[in-house]
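Undergrad: sequence unavailable; structure follows:
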């Protein structure tokens, strides 16, 4: 029979003690790490390191950054982890110009506020100044401009807010490509029809129509114009039916002659 190796308990005890000591040390290091991590988190949360230092605002053109930041109520000592994104979003959305906003944290100390504003569909003129008009009929009287950008028409004669709101509601449904073709819209009510309007187009045509269903009827404007001769200019009627009325060339000629006669007389 082969000789067996016999290890006494006395020989194994030092090894067992050493392994237990290693396990105890690892356990101690683990608990100490957790302890110091918790202490670090508490110190961080209570220190200026967790304060919001930067607020990035994007997507705004009508509303100033400062107005949005003020509405958010985020101050110099606001803890980034105490920021309630949904509450800030609701506060920012109270601005009638802002349609929607999103609030996000960007560690270590930045809050991002992204907004989308209602599109402006026209301009109102008052005392040589122009004011953007939103799709909900709201006139931005605090954003006066000395000129218009050509991306939306000038709205003239709308002394009744009811009809202005109806018009802007229709304009916001229009494709941008069609909206940019309109230079001016005049409210031209009659006793029979308070919704009558007259549109002056950038391509030289005029459109006689009504506020009702304006978006639906104006969608076909490009196709109507494409069927007219390039030399033909006149009024496109888009009421109960669609028809074209060419400008009276003879009347225009008489008008030109009259102006010429007046100039000679002067």
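TA: Okay, I see it. Not measured: the values here are computed from a predicted model. Numbers count the residues shown, from 1 in each chain.
Undergrad: CA only for contacts and neighbour counts going forward, please
TA: Will do.
Undergrad: what segments of this protein are strands?
TA: 54-58, 98-106, 110-117, 120-126, 129-134, 154-156, 182-187, 196-201, 206-210, 234-238, 242-246 (DSSP state E).
Undergrad: just send those strands back as CSV, with mean neighbour count and distance to residue 80 too.
TA: Putting those into CSV (neighbours: other Cα atoms under 10 Å; distance: least, Cα to Cα, whole Å) gives the following:
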stretch, mean neighbour count, distance to residue 80
strand 54-58, 15, 10
strand 98-106, 17, 7
strand 110-117, 19, 8
strand 120-126, 23, 34
strand 129-134, 22, 34
strand 154-156, 21, 45
strand 182-187, 20, 47
strand 196-201, 20, 52
strand 206-210, 22, 53
strand 234-238, 18, 57
strand 242-246, 13, 60
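Undergrad: turn those strands into CSV, columns for distance to residue 64.
TA: Listed next are the strands of the chain as CSV, based on distance: least, Cα to Cα, whole Å:
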stretch, distance to residue 64
strand 54-58, 9
strand 98-106, 11
strand 110-117, 11
strand 120-126, 16
strand 129-134, 15
strand 154-156, 24
strand 182-187, 28
strand 196-201, 32
strand 206-210, 36
strand 234-238, 40
strand 242-246, 44
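Undergrad: compare those strands and report which one is nearest to residue 20.
TA: strand 98-106 (44.9 Å; Cα to Cα).
Undergrad: packing partners for the closest one?
TA: Helices and strands touching strand 98-106, by 3 or more Cα pairs under 8 Å, 6 or more residues apart in numbering; DSSP states H and E, are helix 85-93, strand 110-117.
Undergrad: what's the separation between residue 66 and residue 125?
TA: 27 Å (Cα to Cα, to the nearest Å).
Undergrad: sorry, that was for residue 172
TA: 19 Å.
Undergrad: what about the helices in the protein?
TA: 9-46, 65-72, 85-93, 161-171, 176-179, 214-218, 221-226, 249-265 (DSSP state H).
Undergrad: and those as JSON lines, adding mean neighbour count and distance to residue 140?
TA: Converted to JSON lines, the helices of the chain look like this (neighbours: other Cα under 10 Å; distance: least, Cα to Cα, whole Å):
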{"stretch": "helix 9-46", "mean neighbour count": "12", "distance to residue 140": "42"}
{"stretch": "helix 65-72", "mean neighbour count": "16", "distance to residue 140": "14"}
{"stretch": "helix 85-93", "mean neighbour count": "18", "distance to residue 140": "16"}
{"stretch": "helix 161-171", "mean neighbour count": "19", "distance to residue 140": "13"}
{"stretch": "helix 176-179", "mean neighbour count": "16", "distance to residue 140": "19"}
{"stretch": "helix 214-218", "mean neighbour count": "17", "distance to residue 140": "23"}
{"stretch": "helix 221-226", "mean neighbour count": "13", "distance to residue 140": "29"}
{"stretch": "helix 249-265", "mean neighbour count": "11", "distance to residue 140": "39"}
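Undergrad: before we go on, here's another structure to hold up against the first:
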């Protein structure tokens, strides 16, 4: 059968097809070379933001290894592994520097905000309420003390939702504002009793604890200036805030005399309102107390 001569159009299509095959072959070879080249491998792993966690632990828990292909680094999965395996890490960011073959692990650590006291044992609490570690009883307590009725405290676990709420609130308060508080006690109804060094007890709602800490100094100072003896100041509601003397308190002398206690009525309660905008606290008398 005679061979039909190839037309110019068919010849051009054949040449174009051959060029595509050749180009595709060299692209494939180049890709293989790039994947296997030392320049496309992890040559350095940098860890930033770690203050309490060893760099080796961060790298190990990230799952990223020196020498592995940069193409295989999954930044999202590495971040999730770090956050899941290291409770002290609040967030982790992973970036890949292709030019220098480096992987950067940027951490934001959680902070210890309190120490939980339970039957003579002490446990460091992170800002999400997670029990980070046991604290030796002989060690000093540089953090606020938290107590409650929770049982079975376990390291590397949450204690309760109430404890977690308190820790999240304490994380919002500068440490300098907590120096006068000796203990935060979680009551059965979810309120918090703050025991102050001057003998006063301040009652607050757990979910608004940070705001109560900010307000308590001016409120308690008002009662102290008026000559009130240590008692309970209730900040669970809106101003004016209520003061109640302790049941075994003995009133004597000054502006807070015995007659003044009795004239308050209803158990000797007095009321004070906090002025948040101007001169600290203004008073509103209740039951005849000046």
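TA: Okay, I see it. This is a predicted model, so every value here is computed, not measured.
Undergrad: TM between them?
TA: Between these two chains, after superposing, the TM-score reads 0.60 (TM-score structural alignment, normalised by the length of structure 1); 206 aligned residues with a Cα RMSD of 3.8 Å.
Undergrad: residue 81 of structure 1 is nearest to which of the strands of structure 1?
TA: Nearest to residue 81 of structure 1, of these and by Cα to Cα, is strand 98-106 at 8.5 Å.
Undergrad: what angle do that closest one and helix 65-72 make?
TA: 80 degrees (axes from the mean of the first three to the mean of the last three Cα atoms, to 10 degrees).
Undergrad: strand 98-106 of structure 1 vs helix 85-93, what angle?
TA: 140 degrees.
Undergrad: follow-up on the earlier one: turn the helices of structure 1 into CSV, columns for distance to residue 240 of structure 1.
TA: Converted to CSV, these look like this (distance: least, Cα to Cα, whole Å):
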stretch, distance to residue 240 of structure 1
helix 9-46, 68
helix 65-72, 46
helix 85-93, 40
helix 161-171, 17
helix 176-179, 21
helix 214-218, 10
helix 221-226, 15
helix 249-265, 26
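Undergrad: will you turn the helices and strands packed on strand 98-106 of structure 1 into a markdown table that also has distance to residue 145 of structure 1?
TA: Listed next are these as a markdown table, based on distance: least, Cα to Cα, whole Å:
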| stretch | distance to residue 145 of structure 1 |
| --- | --- |
| helix 85-93 | 24 |
| strand 110-117 | 18 |
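Undergrad: out of those, which gets nearest to residue 48 of structure 1?
TA: Nearest of these to residue 48 of structure 1, taken as Cα to Cα: strand 110-117 at 13.2 Å.
Undergrad: which bit of structure 2 covers that closest one?
TA: With TM-score structural alignment applied, strand 110-117 of structure 1 matches the range 102-109 in structure 2.
Undergrad: map residue 78 of structure 1 across to structure 2 for me.
TA: By TM-score structural alignment, residue 78 of structure 1 lines up with residue 68.
Undergrad: how near is its match to residue 201 of structure 2?
TA: Per Cα to Cα, residue 68 of structure 2 is found 59 Å from residue 201 of structure 2.
Undergrad: just residue 90 of structure 2 next, same as before
TA: 33 Å.
Undergrad: ok, residue 37 of structure 2 next?
TA: Relative to residue 201 of structure 2, and taking Cα to Cα, residue 37 of structure 2 is found at 68 Å.
Undergrad: show me the contacts for residue 77 of structure 1.
TA: Applying Cα atoms under 8 Å, 6 or more residues apart in numbering, we find residue 77 of structure 1 in contact with 48, 51, 52.
Undergrad: please apply the same query to residue 165 of structure 1.
TA: Counted by Cα under 8 Å, 6+ apart, residue 165 of structure 1 has contacts 135, 136, 137.
Undergrad: what number of residues lie near the residue mapped onto the second one from structure 2?
TA: Yep, that's residue 136 of structure 1 we're talking about. With TM-score structural alignment as the criterion, the equivalent of residue 136 of structure 1 in structure 2 is residue 128. Per other Cα atoms under 10 Å, the neighbour tally for residue 128 of structure 2 reads 24.
Undergrad: these two touch, right, residue 128 of structure 2 and residue 167?
TA: Yes - taking contacts as Cα atoms under 8 Å, residue 128 of structure 2 lies within contact range of residue 167: 5.9 Å.
Undergrad: returning to what we had before: now for the strands of structure 1, which one comes closest to residue 14 of structure 1?
TA: strand 98-106 (53.6 Å).
Undergrad: re earlier: so the match of residue 78 of structure 1 sits against residue 42, correct?
TA: Yes - the criterion here is Cα under 8 Å, and residue 68 of structure 2 meets it with residue 42 at 5.6 Å.
Undergrad: out of the two, which sits in the more crowded spot?
TA: Set residue 68 of structure 2 next to residue 42 and count neighbours by other Cα under 10 Å: residue 42 wins out with 24 against 15.
Undergrad: the more buried one and residue 212 of structure 2, how far apart?
TA: In terms of Cα to Cα, residue 42 of structure 2 sits 50 Å off from residue 212 of structure 2.
Undergrad: residue 227 of structure 2 too?
TA: 22 Å.
Undergrad: with residue 139 of structure 2 instead?
TA: In terms of Cα to Cα, residue 139 of structure 2 sits 29 Å off from residue 212 of structure 2.
Undergrad: just residue 115 of structure 2 next, same as before
TA: Applying Cα to Cα to residue 115 of structure 2 and residue 212 of structure 2 gives a distance of 20 Å.
Undergrad: now do residue 71 of structure 2
TA: 51 Å.
Undergrad: what's the answer for residue 32 of structure 2, then?
TA: For residue 32 of structure 2, the distance to residue 212 of structure 2 - Cα to Cα - is 64 Å.
Undergrad: before we move on, what about residue 111 of structure 2?
TA: Computed as Cα to Cα, the residue 111 of structure 2 to residue 212 of structure 2 distance reads 21 Å.
Undergrad: and for residue 225 of structure 2?
TA: 20 Å.
Undergrad: now do residue 109 of structure 2
TA: 26 Å.
Undergrad: now do residue 11 of structure 2
TA: 86 Å.
Undergrad: surely residue 98 of structure 1 meets residue 90?
TA: No - counting by Cα under 8 Å, residue 98 of structure 1 does not reach residue 90; the two are 10.5 Å apart.
Undergrad: and the helices and strands packed on strand 98-106 of structure 1: which comes nearest residue 183 of structure 1?
TA: strand 110-117 (22.8 Å).
Undergrad: alright, I will stop here.
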